[in-house]
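Engineer: No letters, just coordinates:
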């Protein structure tokens, strides 16, 4: 996706006319303080905004709180202070079940498919709230990931790592989310399969799904994201467009040198 600022419409408007207003964020997290154990905070005041049709990348060193931020926004880690709003509604500490019903999906890094179930059975789990929508959504997901249609009756546990990641994303997309959280989708994959995953993320985004993606492959993440956040010790260390961060000397020296896996 392009990371350039969109050109305002109405270039021939009369003098004094206000420029087109920027579309408001679809998701806002403010001053998030959260952690797994009582009185031990992993996040210490994180902020994030996601606008419609945008890919937001979250990068940073190990232990910075990247995955914790996504889990907190999806109701899997208790938020002690701060707030999360989606389309203006307060969803702070809402249950995952409630968030799925509101059009928010989450693909975890590990244990993200049911290994003993077939591809089709995994995908049916994605429409548990609207089972009658299965065939329509299956056709849509298969259009994105034709391999899933080819392997419809295969057990997920016998699939390759890249295919399982594809299935994990497909299962969540079956619920027709408006917002998608991805927790290190390229983790553990070969460089070639990582490239496939990033291409799949772009394809999903091009269908109108807004994405927040945590990635250890920092450079590759910044190459495709519209906006990026660098976390360090549970706080926002840097933010900007993907291209700005990719070429920020301080970010390069401090983070990209150790985090980037792709030149």
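Structural biologist: In hand now; what should we look at? Quick caveat: nothing in here was measured; it's all calculated off a predicted structure. Numbering: from 1, shown residues only.

Engineer: from here on, contacts and neighbour counts on C-alpha atoms
Structural biologist: OK.

Engineer: Select the longest helix from this structure.
Structural biologist: In the chain, taking DSSP state H as the definition, the longest helix is helix 191-206.

Engineer: Nearest residue to residue 59 in space, please, no chain neighbours.
Structural biologist: Excluding its sequence neighbours, the residue lying closest to residue 59 (Cα to Cα, 6 or more residues apart in numbering) is residue 230, at 5.0 Å.

Engineer: quick check, that neighbour in a helix?
Structural biologist: No. Secondary structure of residue 230, determined by DSSP: H, G, I helix; E, B strand; the rest coil: strand, with no helix assignment.

Engineer: who's in contact with residue 239?
Structural biologist: Taking Cα atoms under 8 Å, 6 or more residues apart in numbering as the contact definition, residue 239 lies against 227-230, 245.

Engineer: Counting by contacts, list what the longest helix of the chain packs against.
Structural biologist: The elements that helix 191-206 packs onto, with contact taken as 3 or more Cα pairs under 8 Å, 6 or more residues apart in numbering; DSSP states H and E, are helix 134-144, helix 161-173, helix 218-224.

Engineer: related to what we said a few turns ago, okay, the residue nearest to residue 59 and residue 30: tell me how far apart.
Structural biologist: Computed as Cα to Cα, to the nearest Å, the residue 230 to residue 30 distance reads 15 Å.

Engineer: try this one next to it:
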């Protein structure tokens, strides 16, 4: 029977140097390593200098990790072939706990799966947008028209629903249809509001079935895009668990045979 391993973790630190210098507040826990991730020496140093929960390898292994401060931490151990040191990671919904393993070769790791990877850069998410009041179309919200409406200041936003149009419908909507009444805006008015306390727009994302860009809309109770912002790349938005509504002419992805639980009716 394996002996229990213990470790100390710090929440949401930015570099390993702060752990090495003991400049952080720790929480103790029982350590259970679920997988070993092996990086190149260069990638290990890069990660050590810029720790972030947005790295793809952390997201891809999220189901292996749990954290109970004072209890058990189910972790990834990240190291390099030439390193004595290792990084311990336990990612929860809002917190990345990081610990330091000072002597990886001396740890009992028999039977634990090992994966060798190249470190992928974390995705740079778009967190803020500039909304325009009563914009007519894309020229008004991308700066092409010098007579465009005055924008609101750049603030944060949260997508509450993604609405997928056919590519033709989306092209018409963004080019000249922002002031037109739309049933999908009227029917989802409760999903759109501005939170003055957090300075956050709760909005819909309107996009085409194959478009890269999209339009954020806060209709303020109306059936047209009373406030709108342009998003150049929808792939940079945080859309995990955001429900999706497909308009009648929009084609659903072929792999979706039926409506999933995350698809809005």
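Structural biologist: Now that the structure is in, tell me what you want to look at. Not measured: the values here are computed from a predicted model.

Engineer: Got a TM-score for the pair?
Structural biologist: Here the superposed chains carry a TM-score of 0.26, computed using TM-score structural alignment, normalised by the length of structure 1; 122 aligned residues with a Cα RMSD of 6.7 Å.

Engineer: if we can go back for a sec, give me the more crowded residue out of residue 230 and residue 30 of structure 1.
Structural biologist: Set side by side, residue 230 of structure 1 and residue 30 show more neighbours around residue 230, with 22 against 15, by other Cα atoms under 10 Å.

Engineer: residues in contact with the more buried one?
Structural biologist: The neighbours of residue 230 of structure 1, taking Cα under 8 Å, 6+ apart as the test, are 58-60, 236-239.

Engineer: Can you tell me which of those residues lies closest to residue 204 of structure 1?
Structural biologist: In terms of Cα to Cα, no member of those lies closer to residue 204 of structure 1 than residue 58, at 17.7 Å.

Engineer: Tell me the spacing between the residue nearest to residue 6 of structure 2 when sequence neighbours are not counted and residue 114 of structure 2.
Structural biologist: Of all residues beyond its chain neighbours, the one nearest residue 6 of structure 2 is residue 30 (4.5 Å), with distances taken as Cα to Cα, 6+ apart. Plainly put, residue 30 of structure 2 is 21 Å away from residue 114 of structure 2 if you go by Cα to Cα.

Engineer: Settle it for me: which of these two has more neighbours?
Structural biologist: Each of residue 30 of structure 2 and residue 114 had its neighbours counted (other Cα under 10 Å), and the higher figure belongs to residue 30 (18 against 14).

Engineer: Surely that one and residue 66 touch.
Structural biologist: No. Distance between residue 30 of structure 2 and residue 66: 11.5 Å, which falls outside the contact criterion (Cα atoms under 8 Å).

Engineer: what's the overlap in contacts for the two?
Structural biologist: 72-73.

Engineer: mind putting the contacts of residue 239 of structure 1 in TSV, distance to residue 220 of structure 1 included?
Structural biologist: As requested, these are exported to TSV (distance: Cα to Cα, whole Å):
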residue	distance to residue 220 of structure 1
227	13
228	12
229	14
230	14
245	12
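
Engineer: which one of these has the most neighbours?
Structural biologist: Neighbour counts for these peak at residue 228, which has 30 neighbours (criterion: other Cα under 10 Å).

Engineer: What separation is there between the residue nearest to that one when sequence neighbours are not counted and residue 205 of structure 1?
Structural biologist: In space, not counting the residues next to it along the chain, residue 228 of structure 1 is nearest to residue 57; the distance is 4.6 Å by Cα to Cα, 6+ apart. Applying Cα to Cα, one obtains 13 Å for the distance of residue 57 of structure 1 from residue 205 of structure 1.

Engineer: And these two? Which one has more around it.
Structural biologist: Looking at residue 57 of structure 1 and residue 205 with other Cα under 10 Å, you find the greater number of neighbours at residue 57, namely 27 against 20.
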